[in-house]
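1. please work out how this folds:
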Amino acid sequence: MTTSPYPIGTPGEPWGDREKAAWRQRQQVVRSYAGDVATAIDRLRDRFDVEQYGTLDYRADGRYPLFAVRSRDWDEALPVMLVTGGVHGYETSGVQGALQFLQQRAADYTGRANLLVVPCVSPWGYERVQRWNADAIDPNRSFRVDSPAQESAALVALLAPLRDRVLMHIDLHETTDSDESEFRPALAARDGKPFEPGGIPDGFYLVDDSVEPQPAFQQAVIDAVAQVTHIAPADDNGEIIGSPVVAPGVIRYPLASLGLCAGITDARYTTTTEVYPDSPTATPAQCNAAQVAAVCAAIGFALSHAG
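-> Coordinates of the predicted model:
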């Protein structure tokens, strides 16, 4: 846990351009989007339609093509199931879980649903194991028209024609120990606010939509994931990350008004997964499998309640 001042900025003062530039200079490439993600997507082209829906242009840091993977035999009569991962680039199982779903389970829904999967919304963040984009903006607070985040604006544009056609949207995330040691202190420093230490839930949980909650849908996903990894318990206040637990492993946010990815469409069934990769009892393979289990359960529930 960080208790000393964040190394960038002046406590109590929001960052300006100089501080954001200093923060950006600290971010180093530690893995390859082209090698880890784009290559894996290329291998899917014989079974799916792969679309480049945009390009991130971060000047000296490079240009990043953005890819969406669609069912090859798209049928306008079938419901649309949307899967997104890597909105926060450091949340590895969101990216790898989406790819693993495409590789291993997507064929199960041929002729039953149209699948649209965006495995890595934030390639710059993926390479740097970073929550924000290169402009120190959190994409997952920026999914709205005229978004200040390139990543969010590109996804909003991709999904605009399908906004009222999507039946289910599951957005794949992680909550990590680095949320408390790095990302929350950085957020407080950027916004000129004091850092308030919190806790990291030990286990998997979901974020439902507080405006239009779907408790049975969330429960179906929790039940499936519980076969793969443990579900996060409530803390002593009956909360997870400061929000009341409304059912085992489930909290609620107003998804659309907060600019969260899961609120980007008018889907009836929406959820955000939160895997805990730092648990001593969870391996990377288990985290990826939990994401796949969540996706399959979400699609299965939506299909069985599509009428």
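
2. for the rest of this, base every contact and every neighbour count on C-alpha atoms.
-> Fine.

3. got the residue ranges for the helices in the stretch 201-307 of the chain?
-> For the stretch 201-307 of the chain, the helices defined by DSSP state H, counting those that start in this stretch occupy 215-225, 284-304.

4. and the ones you listed: which comes nearest residue 254?
-> Among the helices of the stretch 201-307 of the chain, helix 215-225 comes nearest to residue 254, with 14.6 Å by CA to CA.

5. buried ones in that closest one?
-> 217, 218, 219, 221, 222, 223, 224, 225 (16 or more other CA atoms under 10 Å).

6. strands of the chain, start to end?
-> Using DSSP state E, the strands of the chain run over 48-57, 63-71, 80-85, 114-118, 166-174, 205-209, 239-240, 243-244, 250-253, 269-275.

7. who touches residue 263 in this structure?
-> 143, 209, 255, 256, 257, 270 (CA atoms under 8 Å, 6 or more residues apart in numbering).

8. and of the residues you listed, the nearest to residue 52?
-> Within the contacts of residue 263, the smallest distance to residue 52 is 19.0 Å, found for residue 143 (CA to CA).

9. so how many other residues sit close to the residue lying closest to the closest one once chain neighbours are set aside?
-> In space, and not counting its chain neighbours, residue 143 is closest to residue 259: 4.6 Å by CA to CA, 6 or more residues apart in numbering. By other CA atoms under 10 Å, 20 other residues sit near residue 259.

10. quick one, what contacts residue 259?
-> By CA under 8 Å, 6+ apart, the neighbours of residue 259 are 140, 141, 142, 143, 144.

11. ok, and the most crowded of the residues you listed?
-> When neighbours are counted by other CA under 10 Å, residue 143 leads these with 28 neighbours.

12. sequence B follows; please return its structure for comparison with A:
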Amino acid sequence: MHKHLLAMAAAVQARAYHIGAPGSKWGPAELSQWRAEHIKSRPYDDDVVKVLDSLRDEYDVIEYGTLTYDGVSHKLYAARSKDWNNRPKVLVTGGVHGYETSGVHGALRLLQTKCKDYAERGLDILVAPCVSPWGYEHIQRWNYDAVDPNRSFKRNDPDACGSQEARALVNLVRNHGSDGWACHIDLHETTDTDESEFQPAKAARDGDVYEEGTIPDGFYLCGDEKNPRLEFQRAVIKGVSDVTHIAPADPDGTIIGSKVVADGVILYDYTALGLCGGVTDAPLTTTTEVYPDSAKATAEECNKAQVESVLSALDFLLAERSWGPAVKALGGGMP
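-> Prediction:
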């Protein structure tokens, strides 16, 4: 028994994060150390804002808030189809986790390519390509306060949102009407650093013991367990499979510990977890997960997979005739 306890203690020590004491939540000193270790590594203004500025002739580019951390401010922008006119509404979000690069660049690529075509086919489309600029610049999952924006959304109460990023996006959505949202695609990645950095850091921050997980090799979706719409999820998976490979289930039938309910599809409770995917009442919602660290994928392929996931979702929406009461109440407007 003594040897067993020593082995357990050694395993915990080996997996302990370098900030904080095992079993103790972070305080101000630990947060300050974490902040000091992360420097700006890429420019939000050049990579995101300048691209949006170049698209102003094609879209209404909206400033929907400002994030300010330690005296440094980032303005938040979204692009909206110019013919916005009370038709079925689509929300596309990227960069809720700023370090997930293809979520940001996939959303921008969508705007640069086929997004306008779908707006002309009868949809009002709103794209927020980089919800977390500080996270983007510092290549971090969390924001400056070591808060995960994608666990802090409260759709019906912006003031209760646990991050500036979530609060600003909730207000943006509300300003475009609480009804009539037909579809929301939230663009994410699962990376090797989820297990090498962010999960150990989360355990340390919360005073927990890190338990090693697995990283799926390939693309997968996370639907809303309260509204799974598996036919919709399957349509997105089918479209993306032409661009990149779909993640297989682990031997126990799970992906990242959640039961696989269809090829490449797992479910989370969006609202209970405070996920961005629950920011609207849209009947069609999904969260993409691209794997950029795969030996079988490139950065370009990941960006294309994000774009294809949106296009497949919109194709399904345009072909579907049962979007739910919120969309049916709009009456016409669809081709």
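
13. returning to that earlier point: I'd like the strands of structure 1 as TSV, with mean neighbour count appended.
-> Shown next, in TSV, are the strands of structure 1 (neighbours: other CA atoms under 10 Å):
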stretch	mean neighbour count
strand 48-57	16
strand 63-71	20
strand 80-85	26
strand 114-118	24
strand 166-174	26
strand 205-209	26
strand 239-240	20
strand 243-244	15
strand 250-253	22
strand 269-275	28
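
14. same list (the ones you listed) but as a markdown table, adding distance to residue 192 of structure 1.
-> What follows is those, written out as a markdown table (distance: least, CA to CA, whole Å):
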| stretch | distance to residue 192 of structure 1 |
| --- | --- |
| strand 48-57 | 28 |
| strand 63-71 | 31 |
| strand 80-85 | 30 |
| strand 114-118 | 33 |
| strand 166-174 | 26 |
| strand 205-209 | 27 |
| strand 239-240 | 25 |
| strand 243-244 | 23 |
| strand 250-253 | 24 |
| strand 269-275 | 27 |
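
15. and residue 92 of structure 1, which of those strands is closest to it?
-> Residue 92 of structure 1 lies closest to strand 166-174 among the strands of structure 1, at 7.7 Å (CA to CA).

16. tell me the counterpart of residue 318 of structure 2 in structure 1.
-> Residue 318 of structure 2 maps onto residue 303 in structure 1, with residues paired by TM-score structural alignment.

17. count of residues packed around its match?
-> 19.

18. tell me who's in contact with it.
-> Residue 303 of structure 1 sits next to 112, 113 when contact means CA under 8 Å, 6+ apart.

19. that one and residue 63 of structure 1, how far apart?
-> Residue 303 of structure 1 sits 38 Å away from residue 63 of structure 1, going by CA to CA, to the nearest Å.

20. same question, residue 261 of structure 1
-> Plainly put, residue 261 of structure 1 is 22 Å away from residue 63 of structure 1 if you go by CA to CA.

21. residue 192 of structure 1 too?
-> The spacing between residue 192 of structure 1 and residue 63 of structure 1, counted by CA to CA, is 31 Å.

22. got it, and residue 109 of structure 1?
-> 34 Å.

23. got it, and residue 296 of structure 1?
-> Shown here: residue 296 of structure 1 relative to residue 63 of structure 1, a distance of 33 Å by CA to CA.

24. what's the answer for residue 125 of structure 1, then?
-> Distance of residue 125 of structure 1 to residue 63 of structure 1, computed by CA to CA: 13 Å.

25. before we move on, the earlier item: what residue of structure 2 takes the place of the residue nearest to residue 143 of structure 1?
-> Using TM-score structural alignment as the criterion, residue 259 of structure 1 maps onto residue 274 of structure 2.

26. count the neighbours of the residue mapped onto residue 248 of structure 1 from structure 2 for me.
-> Matched to structure 2 by TM-score structural alignment, residue 248 of structure 1 sits across from residue 263. By other CA under 10 Å, the residues close to residue 263 of structure 2 number 16.

27. any idea how far residue 263 of structure 2 is from residue 103 of structure 2?
-> In terms of CA to CA, residue 263 of structure 2 sits 21 Å off from residue 103 of structure 2.

28. residue 220 of structure 2 now?
-> Going from residue 220 of structure 2 to residue 103 of structure 2 by CA to CA gives 14 Å.
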